[in-house]
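# based on what follows, work out the 3D shape:
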Amino acid sequence: MIVAELTDHERATLKRAAFGVVYLVSNADPGFLSMLRESVAASGAFTGARGLARDVLTSGSLPRFPRKDPGGVEAEVLPALTASLGILRAKAPDEVDNYRDAVLAAAQRAAEASHGVNASEAAVLAKVRAALA
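Sure, this is the predicted structure:
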């Protein structure tokens, strides 16, 4: 296994993409209590990740997203997911599945956290799966 050191920018891309997914799921089911439940559920997936994915997703500060522009966040997050896989394939190929699994688990757990998965959340999950394919 060859693992090259990730730059700060690459680490930020991986983290922003992963947390952006949770943001998109949370926006699909608005409400403070829903957001809180979803955030806690997603954080469990991130802390349960292995290897480099766990290191990237559980260290440093949390990314911030604009509350008034979820469409803009989606336009940033989905390509960032694809870019994240490219970064890992180039620098840490054995970590691709760990990262993908952590992001998908966080998205699914967030969607299920508040009264099950609604149609809007299912649509976000489908976009996330497509970006990670």
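
# hey, let's count contacts and neighbours off CA atoms from now on
Will do.

# centroid-nearest residue for the protein?
Ala18 (1.9 Å; CA atoms, centre = their mean).

# need the three-state assignment for that residue.
Under DSSP: H, G, I helix; E, B strand; the rest coil, the three-state class of Ala18 is helix.

# Arg11 and Ser59, how far apart?
Here Arg11 is placed at a distance of 10 Å from Ser59 (CA to CA, to the nearest Å).

# now stretch 35-54: buried residues?
Within stretch 35-54, the residues scored as buried using 16 or more other CA atoms under 10 Å are 35, 37-39, 41-43, 45-47, 49, 52-54.

# closest one of those residues to Ala90?
Closest to Ala90 out of the buried residues of stretch 35-54 is Leu52 (13.7 Å), distances taken as CA to CA.

# name the SS class of Ala111, please.
Quick answer, by three-state DSSP: Ala111 is helix.

# doesn't Ala49 make contact with Glu95?
No. Using CA atoms under 8 Å, Glu95 makes no contact with Ala49, being 10.5 Å away.

# of Arg11 and Ser59, which one has the most company?
Arg11 (20 against 11; other CA atoms under 10 Å).

# those helices in this protein, which residues are they?
For the chain, applying DSSP state H gives helices covering 8-28, 32-47, 51-58, 70-91, 96-112, 119-131.

# which elements pack onto the fourth one?
Judged by 3 or more CA pairs under 8 Å, 6 or more residues apart in numbering; DSSP states H and E, the packing partners of helix 70-91 are helix 8-28, helix 96-112, helix 119-131.

# please give me the structure for this one as well, since I'd like to look at both together:
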Amino acid sequence: MAITLSDQDKNTMRVAAYGAVALLSAAGVAGGSPHKIATNGSIALGSGTGLVGHVLAEYPKGKEINGKSVAEIADRVLPALTEAMALLTAQAPDEADNFRGAVLLAIESATQNAKPSPVVTDLIGKITKALDAA
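Modelled structure (predicted):
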């Protein structure tokens, strides 16, 4: 079965996945390692396979994952995570699992070098909840 995603669907997936990493990076500023978080998480996303890997091979265009605060980033990213899971679940359930796994791997990779702060741990919980809300 061929899966056809619109450009908007692909953008939603990119904003969701890279936005999750950006969210952790923004929260990681307090711990002093936002660049490591962003780099490690982005490398993990860029290493994906299947349809998800092809979509995430491109970084999102525009400023949709930037923000002046963690709250501003979260307002866009958390709903995008749920939306991406819903659209993939409807069109390609295996790819929904692949997407969820890619985001969780990126989170794990992003936080591998240090014990996450309570703030980062809380955001990881919110990201996981958004993935599972679809």
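
# what TM-score comes out when they're superposed?
Here the superposed chains carry a TM-score of 0.87, computed using TM-score structural alignment, normalised by the length of structure 1; 131 aligned residues with a CA RMSD of 2.0 Å.

# on that earlier part again, for the closest residue to the residue nearest to the centre of structure 1 other than its chain neighbours, give me its contacts.
Counting by CA to CA, 6 or more residues apart in numbering, Ala18 of structure 1 lies nearest to Val103, which is 5.6 Å off, once chain neighbours are set aside. Val103 of structure 1 sits next to Ala18, Val21, Ala45, Phe46 when contact means CA atoms under 8 Å, 6 or more residues apart in numbering.

# for those residues, which one is nearest Ala28 of structure 1?
Val21 (10.8 Å).

# show me what contacts that closest one?
Going by CA under 8 Å, 6+ apart, Val21 of structure 1 touches Val77, Val103, Ala107, Val128.

# same question for Ala102 of structure 1.
Ala102 of structure 1 neighbours (CA under 8 Å, 6+ apart): Ala45, Phe46, Gly48, Ala49, Ala53.

# spatially nearest residue to the last one (excluding sequence neighbours)?
Right, the one you point to is Ala53 of structure 1. That would be Tyr99: by CA to CA, 6+ apart, it lies 5.0 Å from Ala53 of structure 1.

# okay, now that neighbour: neighbour count?
28.

# ditto for Asn27 of structure 1
Using other CA under 10 Å, Asn27 of structure 1 is surrounded by 17 other residues.

# which residues touch the closest residue to Val117 of structure 1 other than its chain neighbours?
With sequence-adjacent residues excluded and distances taken as CA to CA, 6+ apart, Val117 of structure 1 is closest to Ala111, at 5.2 Å. By CA under 8 Å, 6+ apart, the contact list for Ala111 of structure 1 reads Val25, Ser26, Glu38, Val117, Asn118, Glu121, Ala122.

# what about the nearest residue to Ala83 of structure 1 once chain neighbours are set aside, how many residues nearby?
Leaving aside its sequence neighbours, Ala83 of structure 1 sits nearest to Thr13 (CA to CA, 6+ apart; 7.8 Å). Number of residues near Thr13 of structure 1 (other CA under 10 Å) recorded here: 19.

# Pro30 of structure 1 too?
Look at Pro30 of structure 1: counted by other CA under 10 Å, it has 10 neighbours.

# do Met85 of structure 2 as well
Met85 of structure 2, neighbours per other CA under 10 Å, totals 28.

# that one against Phe99, yeah?
Yes. Met85 of structure 2 lies in contact with Phe99 (CA under 8 Å); the separation is 7.5 Å.

# re earlier: of the contacts of Val103 of structure 1, which are reproduced in structure 2?
When you map the contacts of Val103 of structure 1 onto structure 2 and apply both residues aligned by TM-score structural alignment, their matches' CA atoms under 8 Å, the shared contacts are Ala18, Val21, Phe46.
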